[in-house]
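Colleague: Build me a structure from this.
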Amino acid sequence: MALQAWYMEENKEDQTLPHHCNPKEHVSLSKLAELGVLYWHLNPKDYENDKEFQTIRQTRGYNYMDLLDLCPEKVENYEEKLKNFYREHIHADEEIRYCLEGSGYFDVRDKDDRWIRIWIKEGDMIVLPAGIYHRFTLDTTNYVKLLRLFVGEPVWTCYNRPQEEHPSRKEYIKNLSEKVGVALQAY
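Modeller: A predicted model of the protein is given here:
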């Protein structure tokens, strides 16, 4: 099953709802790739032995990983953590997430500063480039189990918007302007 993404209607209602525009405006994988968002659909039931997953890790240098079980029963200060994940921010490094169970939304900004909602489900692995404005929330299932991957030691530092002078943001904008209309390839 292919990844689903769409332009969001901006409002202050329940963040776990889909928030489709009316009419719906779906976003293709190639459009996401133009923004630097990479995607694979893998086998989450046997990720430890999945050859494709191992090749991606080796090729992209993802040498550290851990698990995040995100639901009210398993996370201390759950509501506060979810609020923090949903604040618009960037990172100095890529954000790599592989959904093993459940589902949730990654929202990213497009070139015109519009929100695109990406619905990740079991088997979806995405890479958000360093410097892209984004946020995360659960959907109405209220559960996701994510494998978080990193190059080197894990770094979770968020830089809340605005961050136009941050080096990773400047590099992202530079790369985006150089690649206008050129889709990036996932593995």
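Colleague: Only C-alpha atoms from now on, for both contacts and neighbour counts.
Modeller: OK.
Colleague: Which strand runs longest in this structure?
Modeller: In the chain, ranked by residue count with DSSP state E as the criterion, the top strand is strand 95-109.
Colleague: what's near enough to touch the residue positioned nearest the centre of the chain?
Modeller: For the chain, the residue nearest the mean C-alpha position is Phe106 (4.6 Å; C-alpha atoms, centre = their mean). Neighbour list for Phe106: 117-120, 134-137 [criterion: C-alpha atoms under 8 Å, 6 or more residues apart in numbering].
Colleague: mind running it again at 10 Å?
Modeller: Going by C-alpha atoms under 10 Å, 6 or more residues apart in numbering, Phe106 touches 5, 85-86, 97, 115-120, 126, 128, 134-138.
Colleague: hang on, the earlier thing: list the buried residues of the longest strand of the chain.
Modeller: Neighbour-count burial for strand 95-109 flags 95-109 (criterion: 16 or more other C-alpha atoms under 10 Å).
Colleague: what angle sits between the helix or strand that it is followed by and strand 95-109?
Modeller: Beyond strand 95-109 in the direction of the C-terminus, DSSP states H and E gives the next helix or strand as strand 115-121. Between strand 115-121 and strand 95-109, the angle comes out at 140 degrees (axes from the mean of the first three to the mean of the last three C-alpha atoms, to 10 degrees).
Colleague: So which elements touch the helix or strand that strand 115-121 is followed by?
Modeller: For strand 115-121, the following helix or strand on the C-terminal side (DSSP H and E) is strand 124-128. Here strand 124-128 touches helix 29-34, strand 38-41, strand 95-109, strand 144-150, going by 3 or more C-alpha pairs under 10 Å, 6 or more residues apart in numbering; DSSP states H and E.
Colleague: One more, so I can put them side by side:
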Amino acid sequence: MVQAWYMDESPEDPRRPHRTEPARPVGLEQLRRLGVLYWKLDADKHENDPELEAIRRDRGYSWMDIVTICKDQLPGYEDKIKMFYEEHLHLDEEIRYILDGSGYFDVRDQEDKWIRISMEKGDMITLPAGIYHRFTLDEKNYVKAMRLFVGEPVWTAHNRPADHFEARERYVKFLAQTA
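Modeller: This next block holds a predicted model:
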């Protein structure tokens, strides 16, 4: 099962867990109140998984690809890792399904505090449009992930501040309703 927790403020290596002291775990219900959805699937069956197909059909995910993030397989690795870790938002949902390896998605809560979500093989997450977030590998430095989209893929990340976008305004209203 996925683990999530509040992060400390340390500027040290972002690939480390960065748990607050004392630890402040975050459950799935709190993530749901932020609009973050989670599934645990069998990554070894991703090519013919009826559960994945049902999720894709129900949520309208019509496009997908697979990306491997590691030094040997991702051109421009160092620059891309830095870019992924810049705080940003998207105008569409971000969907990632971890097929192998592991990494962290960090999301902002209602008080603008960072929550770290540890993702590993079989974890699938959906981040809502307009949520500030970032991604980093963990100390294993490897992840293979499926990226899903509704319609054609949109790769544009809008670095913070990006509060003027309609997607951000809708997300802030959503947070106010779930408070």
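Colleague: Now, of the contacts of Phe106 of the first structure, which are buried?
Modeller: Buried members of the contacts of Phe106 of the first structure, scored by 16+ other C-alpha under 10 Å, are 5, 85-86, 97, 115-120, 126, 128, 134-138.
Colleague: Enumerate every residue touching the closest residue in space to the residue nearest to the centre of the first structure that isn't next to it in sequence.
Modeller: Nearest non-adjacent residue to Phe106 of the first structure, counting by C-alpha to C-alpha, 6 or more residues apart in numbering: Phe136, 4.6 Å away. By C-alpha under 10 Å, 6+ apart, the contact set of Phe136 of the first structure is 15-16, 82-89, 104-108, 117-118.
Colleague: which residues sit in contact with Asn160 of the first structure?
Modeller: 84, 87-91, 133-135.
Colleague: mind listing which of those are in strands?
Modeller: In this view, the contacts of Asn160 of the first structure that belong to strands under DSSP E are 89-90, 134-135.
Colleague: close enough to count as contact, Ile95 of the second structure and Phe149?
Modeller: Yes: because the distance of 7.0 Å satisfies C-alpha atoms under 10 Å, Ile95 of the second structure is recorded as touching Phe149.
Colleague: Give the residues shared as contacts by those two.
Modeller: Common contact partners of Ile95 of the second structure and Phe149 (C-alpha under 10 Å, 6+ apart): 61, 64.
Colleague: The longest helix that the first structure contains: how far from the chain's middle?
Modeller: Taking DSSP state H as the criterion, the first structure has its longest helix at helix 167-178. Distance of helix 167-178 of the first structure from its chain centroid, counting by C-alpha atoms, centre = their mean, to the nearest Å, is 18 Å.
Colleague: same deal with stretch 98-110 of the first structure?
Modeller: Its chain's C-alpha centre and that of stretch 98-110 of the first structure lie 5 Å apart, by C-alpha atoms, centre = their mean.
Colleague: go on, stretch 97-112 of the first structure?
Modeller: With C-alpha atoms, centre = their mean as the basis, stretch 97-112 of the first structure stands 4 Å off its chain's centre.
Colleague: Stretch 4-17 of the second structure now?
Modeller: Offset of stretch 4-17 of the second structure from its chain centre (C-alpha atoms, centre = their mean): 15 Å.
Colleague: Please apply the same query to stretch 84-99 of the first structure.
Modeller: How far stretch 84-99 of the first structure lies from its chain's middle: 6 Å, per C-alpha atoms, centre = their mean.
Colleague: what about it, how long is it end to end?
Modeller: Using C-alpha to C-alpha, to the nearest Å, the end-to-end distance of stretch 84-99 of the first structure comes out at 19 Å.
Colleague: what does stretch 73-92 of the second structure give?
Modeller: Chord length of stretch 73-92 of the second structure, first to last residue, is 27 Å (C-alpha to C-alpha).
Colleague: got it, and stretch 53-64 of the second structure?
Modeller: Counting by C-alpha to C-alpha, you get 12 Å between the two ends of stretch 53-64 of the second structure.
Colleague: Distance of the residue of the second structure positioned farthest from its centre relative to Thr178 of the second structure?
Modeller: Within the second structure, Pro22 marks the point farthest from the mean C-alpha position, 24.4 Å out by C-alpha atoms, centre = their mean. Pro22 of the second structure is 27 Å from Thr178 of the second structure, where distance means C-alpha to C-alpha.
Colleague: got it, and Pro11 of the second structure?
Modeller: With C-alpha to C-alpha as the criterion, Pro11 of the second structure and Thr178 of the second structure are 31 Å apart.
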